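Asker: The amino acid sequence is not available; the structure is as follows:
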């Protein structure tokens, strides 16, 4: 049924969009592609799983703690890895290579601590109830994923568009040097951006763990590939583009599985992305951001 597939696509696309938001936020403000984002996404799901299964915390409290913990890790990565490279005016490839190393380290630590096999949230972590509207069936998991994703995305969009903090971040995205001369605490906002991006990645990790009921140390790499595709499709550094691009990728994947075959899932989705980028190489929302001064 087409309408049911749209619900499934909205659920999957919401998670992709949430993951890509943190990714594009770092690129838009810091001007780097943080390739450790997928590993932090994976770690967030493990932290929530540990808190739920071992400490009997509620899922939502566990998710909040996971976001805070991964946000702190994002700050540590920025302080220890990205900040020294910024001060040395390192080439653009240096942060990418450095964060690849961070991702490999986090993945190997997770594999050593939790094992390579898939883990699952305990039965009953979230109610198994569903809402039926005609022939449509919306489970509690799907409803929670869509609501949490859209709430976090809207909050981020409002912060960026309507607050003094958002204006300061946009100023830094345009020119860090000019922002510094205007009295903006550039380094402090770099750290805050890293915190927010990692926290969003952790939230996406928890939601993916709930959606697929499978958590593994290697779940971050496929999501990283899709996150890169989403932010390129939407326009590098553009929050609206990350949201719409994530939803588009979710629709493309679900519809290809429903009406073609699961074997063609990624081929169809990335093929459509390729065709769109042939028409609009800079993405759906304008040109790629360029730093000035």
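Answerer: In hand now; what should we look at? Computed from a predicted structure; not experimentally measured.
Asker: alpha carbons only for contacts and neighbour counts from here, please
Answerer: Noted.
Asker: Which stretches in the stretch 1-150 of the chain count as strands?
Answerer: Using DSSP state E, counting those that start in this stretch, the strands of the stretch 1-150 of the chain run over residues 130-133, 136-139.
Asker: Against that first model, consider the following:
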């Protein structure tokens, strides 16, 4: 019983990180139609922000704030410098810009900071576990679940109960009409990138807390999987991004826990095989996004 509970907690914890990252991708895509492959570098920036903040003894809570602020600042910077001039470009131009920003930032990290992984010391309390009577659950997985729930709840409140959030939801349906209504398009897009930066920052803290280090390629694999999660859920839909993240997390943990040892090295192949099957049955994703005009 304890084994199944621990695996369930691990699946929710991992799925939550994928959901946060997939949601960051979906927020930007739903408004400007851009797959931001530099989203992984936002996560890396946050990781380095956490590393340097802890290195100067700011304390973990302040270090987390610094990490999130660093991700938001970088998101706004790349939106202003790289993506805003390309906003009316075609899909190919936007994708090339996205890849170029990702590579440039990665090279800057490798040459300006370090090409090797750098350990990020975490408080010893995070390495412990909590006795629930029927199971021992790690502090970090539980923290990941709580942080994910708070982040998703906060985003939901922001989108439904603020003027800017309402404008973002409207822009996801028809950006041209939003412009005609006099809502500043640049502000809406900038806020979307800022929101993606916040989500990347939270995900970076949870990821670093689990692995204990940061390196220039830290964000590549998680965001690649988050992109797969967004596709599973229905690209462009926020609810679908969350659902896809949790589905992918559950698939990875289930395969890791229950596949025979002889075929465990092929875990990712099994996961992707199931993903392909899902997309064959549901080509538009688990929760298809409502289509709207973006220009």
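Answerer: Nice, thanks for sending it over. Note that the coordinates shown come from a computational prediction; the quantities given were computed from them, not determined experimentally.
Asker: hang on, the earlier thing: out of the strands of the stretch 1-150 of structure 1, deepest packed?
Answerer: Most buried of the strands of the stretch 1-150 of structure 1 by mean neighbour count (mean count of other Cα atoms under 10 Å) is strand 136-139; its value is a mean of 16.
Asker: what residues are up against residue 163 of structure 2?
Answerer: Shown in contact with residue 163 of structure 2 (Cα atoms under 8 Å, 6 or more residues apart in numbering): no residues.
Asker: Equivalent analysis for the one 10 residues further on, please.
Answerer: For residue 173 of structure 2, the contact set (Cα under 8 Å, 6+ apart) comprises 30, 31, 290, 291, 292, 293, 294.
Asker: Try it again at 10 Å.
Answerer: 30, 31, 167, 289, 290, 291, 292, 293, 294 (Cα atoms under 10 Å, 6 or more residues apart in numbering).
Asker: and what of residue 145 of structure 1?
Answerer: Residue 145 of structure 1 touches 10-12, 14-15, 139, 151, 203-204, 206-208, 210-211, counting by Cα under 10 Å, 6+ apart.
Asker: Now with 7 Å, please.
Answerer: Shown in contact with residue 145 of structure 1 (Cα atoms under 7 Å, 6 or more residues apart in numbering): 11, 207.
Asker: which residue lines up with it in structure 2?
Answerer: For residue 145 of structure 1, the aligned position in structure 2 is occupied by residue 144, per TM-score structural alignment.
Asker: Next one: that match from residue 259 of structure 2, what distance?
Answerer: Going from residue 144 of structure 2 to residue 259 of structure 2 by Cα to Cα, to the nearest Å gives 25 Å.
Asker: Same check on residue 285 of structure 2?
Answerer: 26 Å.
Asker: Of the two, give the one with the bigger neighbour count.
Answerer: residue 285 (23 against 14; other Cα atoms under 10 Å).
Asker: Now do the same contact list for the residue mapped onto the more buried one from structure 1.
Answerer: By TM-score structural alignment, residue 285 of structure 2 lines up with residue 283 in structure 1. For residue 283 of structure 1, the contact set (Cα under 7 Å, 6+ apart) comprises 232, 233, 234, 235, 277.
Asker: What ranges does the stretch 51-200 of structure 2 have for its helices?
Answerer: Listed in chain order, the helices of the stretch 51-200 of structure 2 (DSSP state H, counting those that start in this stretch) span residues 60-78, 91-112, 139-161, 163-173, 175-180, 185-211.
Asker: compared with structure 1, how much does the longest one deviate?
Answerer: Put plainly, it is helix 185-211 of structure 2. Helix 185-211 of structure 2, aligned to structure 1 and superposed, deviates on average by 1.1 Å (mean Cα distance after the TM-score superposition for structure 1).
Asker: residues in structure 1 aligned with that helix?
Answerer: By TM-score structural alignment, helix 185-211 of structure 2 lines up with residues 186-212 in structure 1.
Asker: Could you list the buried residues of the matching stretch?
Answerer: Neighbour-count burial for stretch 186-212 of structure 1, counted by 16 or more other Cα atoms under 10 Å, picks out 186-187, 189-211.
Asker: what's near enough to touch the residue lying closest to residue 106 of structure 2 once chain neighbours are set aside?
Answerer: Closest residue to residue 106 of structure 2 apart from its sequence neighbours, by Cα to Cα, 6 or more residues apart in numbering: residue 216 at 5.8 Å. Residues counted as contacts of residue 216 of structure 2 (Cα under 7 Å, 6+ apart) are 44, 106, 109, 110, 115.
Asker: Now which residue in structure 1 aligns to the last one?
Answerer: Right, residue 115 of structure 2. Using TM-score structural alignment, residue 115 of structure 2 sits opposite residue 116 in structure 1.
Asker: What residues sit buried inside stretch 115-123 of structure 1?
Answerer: Buried residues in stretch 115-123 of structure 1 (16+ other Cα under 10 Å): 119, 121.
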